[in-house]
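Novice: sequence below, structure please.
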Amino acid sequence: MSDLSGRTALVTGASRGIGQAIASRLAAQGATVVVHFGTDEDGAAATVDEIERAGGTALAVRAELGVDDDVETLFAGVEAGLAGRPLDILVNNAAAAPAGPLGATTRAEFDRLFAVNVRAPYFIVQRALPLLRDGGRIITISSVATRMANPAQTSFAMTKGAVETMSMTLANELGVRGITVNAVAPGATRTATNGAVFEAPGLVELIAATTALDRLGGPGDVADVVAFLASDAARWITGQVIDASGGLFLGPRT
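Specialist: Okay, here's the model as predicted:
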């Protein structure tokens, strides 16, 4: 396990699911973690409590993303929590869920998707750069939706394609500072909050049958990849989209 002792991390959307797992994993490796949440205060408190009970250090910061002044609200809390310390790791995990197929998506849903999934991470990076030390890490959570045609997730996939492009171009811009910028693309990942989705008869079996590693993913599977990219071991990886789907839809298995 790579050592992140003495480093600081901001993980957006860390009150539950994949974000919670990422925050806990980075803290377990020694980082002080700022746990961002939008509305789930209890979930954020539970994340901080879990980290502290395991011997780590964390603090929660509330800021609703996708609204006016969201980034300034977030960083007012981040800077107060860091108390003058630089930021070492930024994980853009918070995202709005798919809004549905083309025929059903409203303008308001479309605008919210882009406000939360694209505008917020873009300006979070912009705001974080003066705090981010040379040699730091920027990691954004994307999705395998960018490499497959799913009519129910067209607008969502568009937002994730945007942050993948952002990661590649920022990697080229920020490399002179030794900052690596990458994206991680999970596939079907069962969490405590979306578990009901996978209760549909036959769905788990269908997904497993189209996944090379023959199972659903869990939050820890994605958190491990993020923790690796945050570590010194990943110092020579930048501008990449790391597929963390277990090999979802790679092709026929028989």
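Novice: rest of the way, CA atoms for contacts and neighbours
Specialist: Noted.
Novice: from the centroid of the protein, which residue is nearest?
Specialist: residue 93 (2.3 Å; Cα atoms, centre = their mean).
Novice: who's in contact with that residue?
Specialist: By Cα atoms under 8 Å, 6 or more residues apart in numbering, the contact set of residue 93 is 11, 12, 13, 14, 18, 19, 140, 141.
Novice: second chain to compare with the first, below:
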Amino acid sequence: MTKATDFCETPRSGTRLPRAVVTGGSGGIGVPVVRGLLGLGYEVVVLSRRAPSLCDPHLSHIVCDLADTGDIERAGSAIVSAGAPIAVLVHCAGIIEPGAIDGLKADALQRQIAVNFTAPVFLTSLLLPLVRRGGHIAFVNSLAAVYPLPESSVYAAAKAALRSFALALTIEAKPRKISVSSIFPGAVDTPMLEQEMQSGGSVLNFVNPPATPESVAATVIRAVESAHGGEYFRPAIDGIFGRICMGCPKLLRFVLPLFTWIGKRGMKRHARMKRRV
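Specialist: Sure, this is the predicted structure:
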């Protein structure tokens, strides 16, 4: 395992840079999040199976399989042993394996719960003592937490649980003035979305055009820079509708045929745009 470095020091002043820890920083939304944090002057430690493609003297990597609690514990211990306080902790890693309930496989169930829920909860527990007063913890969640998709029940359940954890953490972390944010994007134009659709993902992903990873990362950075935590939904109107549906599940079932029709049209339009690129 690659071990995290201690605080980096700037060549001119020798002052210590604030430390940020990011999971899933080697792909998807994670790469622009890491780039944004580096641009703000953070030293960034990435936890992921693959090394980030970015090259920066203030970027370090810990090899970590976030589906393995033993790996998470070893990575957490490496960071704790360095002893440097953490200014920002961002949980970007996530996976989805769509499929009907009646065909659910045990390993698919365990992987999705492990990466989407257990990993951020366990890692937060390990690193919370190092998060400095006034620090920030951000969770890249999903609209599926409040707008569950057919064929993605396990993913939606894990994300809904993560939302509840973040809300509880907000209360626990308040005495130390640690802010907690959750970002809820809809579909994002990443390899994860392509893999999801190849595996039978829901056409509801395309009711709105998929967001770019950079635009979601910009929301994450904006949340981290804010002095207050909170919930950020992209697009905002979907967050409002999703939360209404959580209070009135019949509404979602009522509009599902219309949204399915819109989603099919959106998916065809997205495919045409991809072919042109």
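Novice: what TM-score do we get after superposing?
Specialist: TM-score of the superposed chains, computed with TM-score structural alignment, normalised by the length of structure 1, equals 0.79; 227 aligned residues with a Cα RMSD of 2.9 Å.
Novice: and the residue nearest to the centre of structure 1, how close does it get to residue 33 of structure 1?
Specialist: Look at residue 93 of structure 1 and residue 33 of structure 1: by Cα to Cα, to the nearest Å, they are 14 Å apart.
Novice: overlap of the contact sets of those two?
Specialist: Common neighbours of residue 93 of structure 1 and residue 33, using Cα under 8 Å, 6+ apart, are residue 11.
Novice: shouldn't residue 64 of structure 1 be in contact with residue 75?
Specialist: No: applying Cα atoms under 8 Å as the test, residue 64 of structure 1 and residue 75 come out as separate, 11.9 Å apart.
Novice: that older thread, ok, and the most crowded of the contacts of residue 93 of structure 1?
Specialist: residue 14 (31 neighbours; other Cα atoms under 10 Å).
Novice: apart from its chain neighbours, what residue comes closest to that one?
Specialist: Distances taken as Cα to Cα, 6 or more residues apart in numbering place residue 20 nearest to residue 14 of structure 1, at 4.3 Å, with adjacent residues excluded.
Novice: that neighbour touches residue 48, doesn't it?
Specialist: No: using Cα under 8 Å as the test, residue 20 of structure 1 is too far from residue 48 to be in contact (9.2 Å).
Novice: check contacts around the counterpart of residue 226 of structure 1 in structure 2.
Specialist: Matched to structure 2 by TM-score structural alignment, residue 226 of structure 1 sits across from residue 220. By Cα under 8 Å, 6+ apart, the contact list for residue 220 of structure 2 reads 33, 138, 140, 183.
Novice: could you redo the last one with a cut-off of 7 Å?
Specialist: Under the criterion of Cα atoms under 7 Å, 6 or more residues apart in numbering, the neighbours of residue 220 of structure 2 are residue 183.
Novice: name the helix or strand for it, please.
Specialist: helix 213-225 (DSSP states H and E).
Novice: equivalent analysis for residue 44 of structure 2, please.
Specialist: Assigned by DSSP H and E, residue 44 of structure 2 belongs to strand 43-48.
Novice: ok, longest helix in structure 2?
Specialist: helix 249-276 (DSSP state H).
Novice: how about structure 1?
Specialist: Counting by DSSP H, the longest helix found in structure 1 is helix 154-174.
Novice: that one vs structure 2 - mean distance after superposition?
Specialist: When structure 2 is overlaid, helix 154-174 of structure 1 sits 0.5 Å from its aligned residues on average, using mean Cα distance after the TM-score superposition for structure 1.
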